[in-house]
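Participant: After the sequence you'll find the predicted model.
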Amino acid sequence: MRRGLGVGDAVVIGLGAMIGAGVFAAFAPAAKAAGTALTGALALAAVVAYCNATSSARLAARHPRSGGTYVYGRERLGPFWGYLAGWSFVAGKTASCAAMALTVGAYAWPEQRRAVAVAAVVALTVVNCLGVEKAAWLTRLIVAVTLAVLAAAATACLTSSAAHGSRLAWDTSASGPHGLLQAAGLLFFAFAGYARIATLGEEVKDPARTIPRAVPIALGVTLVVYAAVALALLTVLGPDALARSAAPLTDAVRAAGVPGLAPVVRTGAAVAALGSLLALILGVSRTTLAMARDRHFPHALAAVHPGRHTPVRAELAVGALVTLLAATTDLTGAIGFSSFGVLLYYAIANASALRLGADEHRPPLAVPVVGLAGCATLAASLPPASVLAGLGVTAVGAVAYMVGPRR
């Protein structure tokens, strides 16, 4: 495929995947688990994300092809592990796509949330089919709007807390190590979009330099934004009120005495969910392309449009499946399952990075080791129902591999 993305484009796609609907919703359940240790949970999630990002960037530079950890696991650990990473990514992120589409509908037009969700999936699938450069330009616009809304909300909250005092000390403290880990697992879900950069390996200019530069930049910007939002929410609402809030940023600007910002925040949340949905469809379709090339999925999905240089069939297949899920399924409970799939995906990425040689710019040993251990720990801290669902879907994928054609 055509290599048309530079460092700036890759950073924007990563930001569009990370700074999405999660920042408007993830802090409430995380605060319920961690209390005043919310910022500590954010830091823990960031450490695991940094390790995963570093391992993924070094692997992407060495294997600049579409597919991300599906390719890395196959090349470094063997075909089964690559397949398992791809299966986990496609299954988990397809569910995430539908959840983001429903989030768009919930904020934009709550009474017609499913109709809006279906329309959003169809529209963004068309955008992706027109070419990844056009998708990058749209993502740049969405990221700019989202950052502007978050900056306005955080500034209003922090200014109000400076003038009227913080509510942080009035509420309860953290709920112990398990709560800290569970909150980190929830917040890690919001960081996971940097994989979108690696999955675009065939469409990035000079991937050996571009990807290792773009990943830490995107992750660093996201961490700064999340830290500012977390501090603003804690100081205005306090952890107890934050944990009870269904729309934390909307409640925060109202509590800060700026109710006029509430409609702006609602609009920003819908736009951010659109950005996440755009980047998710982009990444899932590229992993589907890579797996179809190896005939783990129907080989017809491996076709690339000769004029637009995009995997149109894979994008249409992913779009059709997400449309079906958005129209028929309530995926609120699927967030935990998606988190399990994402953590398994990155565990395989870190294990793959351990197999890099010294002459292949292998990261320091502590990076993939901490990343692998962190993924396993956070996955184990998820609710039991999410762990069981994740293990069940993983087992189905493993059986499909064992009984499928060997190539």
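Facilitator: Noted; the coordinates are in hand. Residues are numbered from 1 along each chain as shown.

Participant: only C-alpha atoms for contact and neighbour calcs from this point on.
Facilitator: Noted.

Participant: Show the secondary-structure elements that the top helix by length along the chain is packed against.
Facilitator: Under DSSP state H, the helix in the chain containing the largest number of residues is helix 207-244. Packing contacts for helix 207-244, counted by 3 or more C-alpha pairs under 8 Å, 6 or more residues apart in numbering; DSSP states H and E, involve helix 7-18, helix 27-34, helix 38-62, helix 132-164, helix 195-198, helix 248-255.

Participant: Would you mark the buried spots in that helix?
Facilitator: Buried residues in helix 207-244, counting neighbours by 16 or more other C-alpha atoms under 10 Å, are found at 207-219, 222-223, 225-226, 228-243.

Participant: Give me the angle between it and helix 132-164.
Facilitator: For helix 207-244 against helix 132-164, the angle by axes from the mean of the first three to the mean of the last three C-alpha atoms, to 10 degrees is 40 degrees.

Participant: tilt between helix 207-244 and helix 38-62?
Facilitator: 160 degrees.

Participant: and helix 207-244, how far out from the chain's middle?
Facilitator: 13 Å (C-alpha atoms, centre = their mean, to the nearest Å).

Participant: do stretch 199-213 as well
Facilitator: 19 Å.

Participant: Repeat that for stretch 172-184.
Facilitator: Distance, centroid of stretch 172-184 to centroid of chain: 22 Å (C-alpha atoms, centre = their mean).

Participant: Can you mark which positions in it are buried?
Facilitator: 173-174, 179-184.

Participant: Show me the residues you listed that map onto strands.
Facilitator: Cross-referencing the buried residues of stretch 172-184 against strands under DSSP state E gives no overlap.

Participant: another one to put next to it:
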Amino acid sequence: MKRTLGTFDAVAVGLGAMLGAGIFVVLAPAAGAAGSALLVGLAVAAVVAYCNASSSARLAALYPQSGGTYVYGRERLGPFWGYTAGWSFVVGKTASCAAMALTVGYYAWPSHANTVAVAAVLALTVLNVVGVQKSAMVTRVIVAVVLVILAVVVAAVVGSSGLDADHLAVDFDAGAAGILQSAGLLFFAFAGYARIATLGEEVRDPERAIPRAIIVALGIALAVYAIVAVAVLSELGSETLAAATAPLADAVTAAGHPGLVPVVRVGAVIAATGSLLALILGVSRTTLAMARDRHLPTALTAVHPRFDSPYRAEIAVGVVVAVIAAVADVRDAIGFSSFAVLVYYAIANASAYTLGRRTIPVIGLVGCLVLAFALPFTSVLAGMGVVALGAVAYLVRSRTSDANR
């Protein structure tokens, strides 16, 4: 594929994936798990995300190809681990796509959320098919609008009420298990920078641009998350926040600005749309890479002669996500997605461990595994089942291939 994206485009794609997931979806369940200590959970998630980003950046500089950790695991650890990373990414991020599509539906037209979600997936699939450059341009606009809306929300909340020290006082009643579960859920919000690595085949000067874009996007997202989380927690308190279905809308209402609620809803729709756009890009590129290695149907390797996009992979991903979005629940998708993506990043850190300078990869690897198994039991059970199913399919296929030789 053609290298048409610059560093700024890559940063925008990463931010588009992260901002839609974190601010409008995860704060409430994180508060439910850890109470006011969700800020500690955010810090833990940020440390693990930084280690993952550093490992991914080093690997991306060596392997600037479509596929991300699927490629890194294959090259550094062997085909099985590469396949497991790719499988975990595809299934986990497919669930993330459905969650973001449903977020669009719930904020735009709650009584017809699933129908709106399906329509959003199909529209963004068409946009991706006509070219990644157009997708990046749309993502830049989305990121700019979302950042402005979040700034307005923070200014309204803090300007009217100030910061409530009692609400921000960290208690540890939930214990280490609650904080780690909160961190695991909040990690869902940080995983968007993987989209930058999966676009490695379409970025100019990838050896320098991709590592730089990953770190910059993560830094900006962390700053935004921290500011917004402090403002919302200060206004609502942990108990009210945990029960909220639209935390930012509830915060501006509590601060005496109910007129801003429609603005928040529009911001949520735009943010989730940007996240969904970037997610479909990333999943389709990993699907392309796995199809090239015959782990998925080889028909998915086709690149459009006019738009230079892996259009069959994009259409296949879009159809699957649309089907899930038609029947799924947004909260059920978050825990499952977090587990699968943490497995993906565990393999990224293990791959980076083979490059030397091992402190950060070790912290990242251990952190990913701890957060994965600290998630709600149903999420862990479902995630382990699906990852194991993929591993069994790989082993059966390998033995069949060996028998036919």
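Facilitator: That came in fine, so what should we check first? Note that this is a predicted model, so its numbers are computed, not measured.

Participant: closest to Ala91 of structure 1 out of the helices and strands packed on helix 207-244 of structure 1?
Facilitator: With C-alpha to C-alpha as the measure, helix 195-198 is the member of these nearest Ala91 of structure 1 (15.0 Å).

Participant: same for that closest one, what does it pack against?
Facilitator: helix 7-18, helix 38-62, helix 207-244, helix 262-293.

Participant: Report the buried residues of stretch 307-324 of structure 1.
Facilitator: Of the residues in stretch 307-324 of structure 1, 309-316, 318-323 count as buried by neighbour count, 16+ other C-alpha under 10 Å.

Participant: I should have written stretch 341-352 of structure 1 there, sorry.
Facilitator: 341-352.

Participant: hmm, back to that, can you tell me which of the buried residues of stretch 307-324 of structure 1 is closest to Ala33 of structure 1?
Facilitator: Each of the buried residues of stretch 307-324 of structure 1 was checked against Ala33 of structure 1 using C-alpha to C-alpha; the closest is Val322, at 30.2 Å.

Participant: Show me what that closest one lines up with in structure 2.
Facilitator: Under the alignment (TM-score structural alignment), Val322 of structure 1 pairs with Val321 of structure 2.

Participant: how close does the residue nearest to its match when sequence neighbours are not counted sit to Thr125 of structure 2?
Facilitator: Distance criterion C-alpha to C-alpha, 6 or more residues apart in numbering; nearest residue to Val321 of structure 2, sequence neighbours excluded, is Ala98 at 5.7 Å. Computed as C-alpha to C-alpha, to the nearest Å, the Ala98 of structure 2 to Thr125 of structure 2 distance reads 13 Å.

Participant: In terms of neighbours, single out the busier of these two.
Facilitator: More crowded of Ala98 of structure 2 and Thr125, by other C-alpha atoms under 10 Å: Ala98, with 31 against 25.

Participant: Quick one: neighbours of Gly333 of structure 1, just the number.
Facilitator: Counted with other C-alpha under 10 Å, Gly333 of structure 1 comes out at 11.

Participant: As a markdown table, the helices and strands packed on helix 195-198 of structure 1 with distance to His305 of structure 1 would be great.
Facilitator: Conversion of those to a markdown table gives the following (distance: least, C-alpha to C-alpha, whole Å):
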| stretch | distance to His305 of structure 1 |
| --- | --- |
| helix 7-18 | 21 |
| helix 38-62 | 24 |
| helix 207-244 | 22 |
| helix 262-293 | 12 |
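
Participant: helix/strand/coil for Tyr70 of structure 2?
Facilitator: helix (DSSP: H, G, I helix; E, B strand; the rest coil).

Participant: Next, the contact list for it, please.
Facilitator: 81-86, 286, 289-290 (C-alpha atoms under 8 Å, 6 or more residues apart in numbering).

Participant: The spatially closest residue to Pro311 of structure 1 that is not a sequence neighbour and Pro207 of structure 1: what is the separation?
Facilitator: Nearest residue to Pro311 of structure 1 in three dimensions, chain neighbours excluded: Val304, at 4.3 Å (C-alpha to C-alpha, 6+ apart). To Pro207 of structure 1, Val304 of structure 1 is 20 Å away according to C-alpha to C-alpha.

Participant: ditto for Arg62 of structure 1
Facilitator: 9 Å.

Participant: And for Thr125 of structure 1?
Facilitator: 25 Å.

Participant: Since that was my last question, I'll sign off now.
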